[in-house]
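In: Let me see the structure of the following:
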Amino acid sequence: MPDGLAGRVTPSALPTTALRRVDDRADRLHVRIDRPAVRNAIDRGLVDELHAVCAELEAAPRILIISGAGGVFASGADIAELRERRRADALAGINSRLFTRIAALPMPVIAAIDGWALGGGAELAYAADFRIAGTTARIGNPETSLGIIAAAGASWRLAELVGEPVAKEILLAGRVLNAEEALALHLVTEVHDSADLDAAADALADRIAMQDAQAVRLTKAVFRAPRSAHPEVDEIAQSVLFESPAKFERMTAFLEKRKR
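Out: Below you'll find the model as predicted:
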């Protein structure tokens, strides 16, 4: 078990040692976790860097792609750091509050999972809107083997994603899903050779970027709203879009194309 649980490339604007920008465009940002010595384990420094990315994308919404370097997505929390955490650290929700923030970003988030995505690494992937996988992907939550629980979203997100019986196998019995199992369970929506994973993430981002950005943002917000908020939240979102210039432009273009 691991120690811890393409486009235009521009230099990173972040003072980062664990997170690299590999693609930075007007419509998307691709960041890659790069901590090879600990198989991309998530420590407090990486959490802080991802919070900085969230702040940037909250202010200027774009699609976010998250991947891992060296054939590993994220092998989990940094165990050396996690071992020293105490009650106050658990109550601070160091990872859980980050993943909640990532899930709530205005534009969609894509997790491109290659190799191990365990513990906190899996929970980071569960917070994304889309998960695509390389053929080597292995996804699981072995926290109980270390005397803790999966407290950063897996205990509730995972059942929503794969159903209660499989979620319990993963959380309580240490099951680790391979790429084909994750695809069959719809935990991931695509599986590609590792060499093609970045291109597949970009292709998915391209399809999202073809949609109207405001409609995508409001659809994501409505999708995340609690059941008790519907249908009012849907109607409010639609009332905004019914007045948007993009709606008239796109529908006019559709009607004109149909006439040809």
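In: okay, CA-based contacts and neighbour counts for the rest of this
Out: Noted.
In: how about the strands in the stretch 51-200 of the chain?
Out: Taking DSSP state E, counting those that start in this stretch, the strands of the stretch 51-200 of the chain run over residues 63-68, 109-113, 116-118, 130-134, 138-140, 176-178, 190-192.
In: Need the contact partners of the third one.
Out: By C-alpha atoms under 8 Å, 6 or more residues apart in numbering, the residues outside strand 116-118 that reach it are 2, 4-5, 71-76, 125, 136-142.
In: what about the nearest residue to Ala225 once chain neighbours are set aside, how many neighbours?
Out: Using C-alpha to C-alpha, 6 or more residues apart in numbering and skipping the chain neighbours, the partner closest in space to Ala225 is Val233 (7.6 Å). Around Val233 there are 18 other residues, counting by other C-alpha atoms under 10 Å.
In: Repeat that for Gly140.
Out: Counted with other C-alpha under 10 Å, the neighbours of Gly140 add up to 26.
In: Also Pro142?
Out: Quick note: Pro142 (other C-alpha under 10 Å) scores 24 neighbours.
In: Tell me who's in contact with it.
Out: Contacts of Pro142 by C-alpha under 8 Å, 6+ apart are 5, 118-119, 170-171, 174-175.
In: Another for comparison:
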Amino acid sequence: MKALLIEEAPTYVHVRLNRPEVRNAIDQQMVDELHELCDTLEREPKILILSGCETEKGAIFASGADISQLRERRNIDALRGINSRIFRRIAALPMPVIAALDGFALGGGAELAFAADFRIATPRVRIGNPETGLGILAAAGGTWRLTELVGEPIAKQILLAGRILKAEEALAIHLVTEIHEPENLIEAAIELANKISTQDSLAVQLTKKVMHAPREAHPMVDELAQAILFESPEKYARMDAFLTKNKK
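Out: So this is what the prediction gives:
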């Protein structure tokens, strides 16, 4: 892989976007490598941590889609959903996805962050969707994911008026849930991954699926997922351990 740097641990994978020369602009190669990553994580579920890198001008998560490629795309390319398909796939990974944001997360970079289950940040984060200023729209999930995350009034400020959020503003509206100093960001992401990994993996995976199910699927999907977990050996092991501990 060239656009991604991958570090594996027993329960998580840390992936750094690595195109510092173009401020981590998301190009076709990065998309292809993210698809390869998803192939692996769909077969062998692990928590995914996504982060950016340092550039000559400072830290960056992702500055958006690669404008040099985006400039040449036509209507058929829009209908292929190049970025939206990979972001949907990342959002649907079996185990949670943590976006560790530092510096700019703009355009497609913001949409990639929106596809994560958790977003944590540093004080120097700037997040937004300036697409309409370039004559396009946030078509890789930004229009609807952002609205779901922060509500329509703020989403319209970002999507229609080009508002860029600072870290404290993003924290206040719960777009990010934690702020850490840059030198502690990855450590905080790993700590969160470790907390998740103490839970039962199957229970976490099914809970994520149930949370993402459409409203009309409830409560049936909840009950079916619970029926699976009620027969899980891990359920018995964990509940037996709990009962034994409480008897002492």
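In: Could you get me the TM-score between them?
Out: The TM-score (TM-score structural alignment, normalised by the length of the second structure) is 0.98; 244 aligned residues with a C-alpha RMSD of 0.6 Å.
In: Could you say which helix or strand holds whatever residue of the first structure lines up with Arg238 of the second structure?
Out: Per TM-score structural alignment, the equivalent position to Arg238 of the second structure in the first structure is Arg250. Using DSSP states H and E, Arg250 of the first structure maps to helix 245-259.
In: quick one: that helix to the second structure mean distance?
Out: Helix 245-259 of the first structure: mean distance to aligned residues in the second structure after superposition is 0.7 Å, counting by mean C-alpha distance after the TM-score superposition for the first structure.
In: From Asp196 of the first structure, how far out is Arg25 of the first structure?
Out: Per C-alpha to C-alpha, to the nearest Å, Arg25 of the first structure is found 20 Å from Asp196 of the first structure.
In: got the residue ranges for the helices in the first structure?
Out: Applying DSSP state H to the first structure gives helices spanning 44-59, 79-82, 87-92, 94-103, 120-126, 154-162, 164-173, 179-184, 197-209, 213-224, 232-242, 245-259.
In: Name the stretch among the ones you listed that sits most buried.
Out: Highest mean neighbour count among these (mean count of other C-alpha atoms under 10 Å): helix 120-126, with a mean of 28.
In: What range does that helix cover in the second structure?
Out: So helix 120-126 of the first structure sits over residues 108-114 in the second structure, by TM-score structural alignment.
In: That stretch vs the first structure - mean distance after superposition?
Out: So stretch 108-114 of the second structure averages 0.1 Å relative to the first structure (mean C-alpha distance after the TM-score superposition for the first structure).
In: Can you tell me which of the helices of the first structure is nearest to His30 of the first structure?
Out: Smallest distance to His30 of the first structure across the helices of the first structure (C-alpha to C-alpha): 9.0 Å, for helix 197-209.
In: what range in the second structure does that closest one sit on?
Out: Helix 197-209 of the first structure covers residues 185-197 of the second structure once aligned (TM-score structural alignment).
In: what's the most centrally placed residue in the second structure in contact with, if anything?
Out: Nearest residue to the geometric centre of the second structure (C-alpha atoms, centre = their mean): Ala116, 1.8 Å. Counting by C-alpha under 8 Å, 6+ apart, Ala116 of the second structure touches 90-91, 96-99.
In: One more pass at 6 Å, please.
Out: The contact partners of Ala116 of the second structure, by C-alpha atoms under 6 Å, 6 or more residues apart in numbering, come to 91, 97-99.
In: dump the residue contacts of Ala88 of the first structure.
Out: By C-alpha under 6 Å, 6+ apart, Ala88 of the first structure has no neighbours at all.
In: Map it across to the second structure for me.
Out: By TM-score structural alignment, Ala88 of the first structure lines up with Ile76.
In: before we move on, what about Arg25 of the first structure?
Out: So Arg25 of the first structure corresponds to Ala9, using TM-score structural alignment.
In: what's the answer for Ala173 of the first structure, then?
Out: By TM-score structural alignment, Ala173 of the first structure lines up with Ala161.
In: What separation is there between its match and Tyr236 of the second structure?
Out: 53 Å.
In: just Pro214 of the second structure next, same as before
Out: Taking C-alpha to C-alpha, one finds Pro214 of the second structure at 30 Å from Tyr236 of the second structure.
In: To which residue of the second structure is Ala41 of the first structure aligned?
Out: In the second structure, Ala41 of the first structure lands on Ala25 (TM-score structural alignment).
In: The closest residue to its match other than its chain neighbours: neighbouring residues, count only.
Out: The spatially closest residue to Ala25 of the second structure, leaving aside those adjacent along the chain, is Asp66, at 4.7 Å (C-alpha to C-alpha, 6+ apart). The number of residues packed near Asp66 of the second structure is 17, by other C-alpha under 10 Å.
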